[in-house]
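Engineer: Based on what follows, work out the 3D shape:
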Amino acid sequence: MKRSIVMASALFVLSLTASQVFAQTTQDTTKKTTTTTTTTTTTTEGASDVVGALASNADYSTALSLVKAAKLDSVLKVGGPYTIFAPNNIAFSNLPAGKLDSLGKDPAKLATLLKGHVVTGKYSKADIIKALTAGKGKFTLTTLDGQPLTLSLAGSKLQLTNAAGSSAQVTLFDLIGANGVVNGLNGILMPKAK
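Structural biologist: Model prediction:
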C-alpha cells in the first residue's frame, strides 16, 4: 500500500513537471516565431535605387524634379553605388528670384550643378563617421563632374564644401536605395561660374 501511494505521488509529480516543461516549450516556440517575424519586417530593403530613395521624402521633391529635368535619373538608377547630397526644398526656395527657372531651362547647366552633389560610393552616416575619424575630422570625395568635395566638422555639424568654396550642412542621413544613399543638405553647392 505504501508502495502504491509513493508510486501515485511520483506519477503526479512527474505529470505536473511534464506539463510545466510542455508549457515552457510552447511559450518559447511562440517567442521564437514572434522574434523571427519582427526581424523579417524590420530588415526590409530601402528604395529600388537612389532616385527612389530621393523620392521617398517630400522635403526633397524639388531636387527630384531637377534630377529628372537634367535627365540624370536614368544615370542614377543603374550602376553605382552613388551618394547624393541633396539640397532640401527650402534650400532651393532660397535661391535668388528666377534662378531656379533659368536652371530648369538649361539642362546642361543644371546637370553640372547636380553632378556636384553626387559622388560614387555609398556614404551612409556610419561610413562618413569612419572616414572623418580616419581623416582626423576631414576627408575629400570626388563628385560625378570630377570636382573635389570636402567633408569636415563645423562644430557638431557635418559640412560639405566644393571647389568653388560653396558650402552646406548635412541635415538628414541615410535615405537608402538599392544602389546607394541620399543625405540631405540645407544649402546648394553652387559650382564655379564659367
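Engineer: CA only for contacts and neighbour counts going forward, please
Structural biologist: Fine.
Engineer: Excluding covalently adjacent residues, which one is nearest to residue 107?
Structural biologist: Spatial nearest neighbour of residue 107, excluding adjacent residues (CA to CA, 6 or more residues apart in numbering): residue 70 at 4.9 Å.
Engineer: residues near that neighbour, how many?
Structural biologist: Other residues lying near residue 70 total 22 when counted by other CA atoms under 10 Å.
Engineer: One more: residue 69?
Structural biologist: Residues near residue 69, counting by other CA under 10 Å: 17.
Engineer: One more: the one 5 residues further on?
Structural biologist: Around residue 74 sit 11 other residues, with neighbours defined as other CA under 10 Å.
Engineer: helices and strands around the strand or helix carrying it, which ones?
Structural biologist: Secondary-structure element containing residue 74, defined by DSSP states H and E: helix 73-76. Here helix 73-76 is seen to pack against helix 50-55 when contacts are counted using 3 or more CA pairs under 8 Å, 6 or more residues apart in numbering; DSSP states H and E.
Engineer: Sequence B follows; please return its structure for comparison with A:
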Amino acid sequence: MRTLNYLSKLSLVAFLFLGLNAFAQDSSKTLTANISSASDLSEFYGLLETTKTVNLLNDGNSYTIFAPVNDAFESLIQEKYVNMPSGENKLRAITTYHILEGSWTLEKIQNKIKEKGGRTMVKTVEGTPLTFSDNEEGNLIVVDHLGRANVVISSENQSSNGLIYKTKSILLPAR
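Structural biologist: Next up is the predicted model:
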C-alpha cells in the first residue's frame, strides 16, 4: 500500500513536471522564435506579425511578454460589451500592451507586489500600466486597464532576449 501511494505521488509529480515544461522554450532562441513555435500562441504571433511588433521584439533589447493563448481570442468574442478592436493602430496598442521592457522574472514581480502592499503597477511598451497581484491560490494575476483580471497560466519561459508568460485572457488598454 505504501509503495502504491509513493508511486501515485511520483506519477503526479512527473505529470506536473511534464505539463509545466510543455512550454519549455529554447533559451537560445528569440522571443519571436519561441512564440512562433508554440502552437497555442499562434493567434498572438499572428497579431505580432500583423502589427509589425516582431520588429520591436527583435531590436536587441530585453522584453517580458504576457502572451494570451489561442483560447483567449475565442473567449474575447464571447465577452459581453468587449470586442477586439480593428485597425492597425488599435491592434498595435493591444499587442504592445502585453509587453514590458526588461526581464521581469516571477520573483521580481512578486517582490514588487510585496513591497507595494499586495499589488503593483508596471508600465507597458504601449504606455499604460498593468496591475499585478496574487490570488488566494498563489497565482499571478494581471489586471488590464478595463479592470479585467487575467490569470498567468505558465511561469516565465526564458528566451535569448526576454521572458514569456502565457495568460488566459487578452489584455485591453484604454481605448
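Engineer: On the three-state scheme, the aligned residue in the first structure for residue 40 of the second structure is what?
Structural biologist: Taking TM-score structural alignment, the alignment pairs residue 40 of the second structure with residue 59 from the first structure. When classified by DSSP: H, G, I helix; E, B strand; the rest coil, residue 59 of the first structure comes out as helix.
Engineer: Residue 4 of the second structure pairs with which position in the first structure?
Structural biologist: Taking TM-score structural alignment, the alignment leaves residue 4 of the second structure unpaired with respect to the first structure.
Engineer: Let me see the ranges of the helices in the first structure.
Structural biologist: Counting by DSSP state H, the first structure forms helices over residues 2-42, 50-55, 61-69, 73-76, 89-93, 99-105, 107-115, 125-134, given from the N-terminal end onward.
Engineer: could those helices go into TSV alongside distance to residue 151 of the first structure?
Structural biologist: Written out in TSV, the entries for those read as follows (distance: least, CA to CA, whole Å):
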stretch	distance to residue 151 of the first structure
helix 2-42	31
helix 50-55	20
helix 61-69	21
helix 73-76	22
helix 89-93	19
helix 99-105	26
helix 107-115	16
helix 125-134	8
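Engineer: To residue 168 of the first structure, which of those helices lies closest?
Structural biologist: Between residue 168 of the first structure and these, the tightest spacing by CA to CA is seen for helix 89-93, at 9.4 Å.
Engineer: buried residues in the closest one?
Structural biologist: When burial is assessed from 16 or more other CA atoms under 10 Å, helix 89-93 of the first structure yields the following buried residues: 89, 91-92.
Engineer: Where does that helix end up in the second structure?
Structural biologist: Helix 89-93 of the first structure corresponds to residues 70-74 of the second structure when matched by TM-score structural alignment.
Engineer: just stretch 109-119 of the first structure next, same as before
Structural biologist: Going by TM-score structural alignment, stretch 109-119 of the first structure lines up with residues 90-100 of the second structure.
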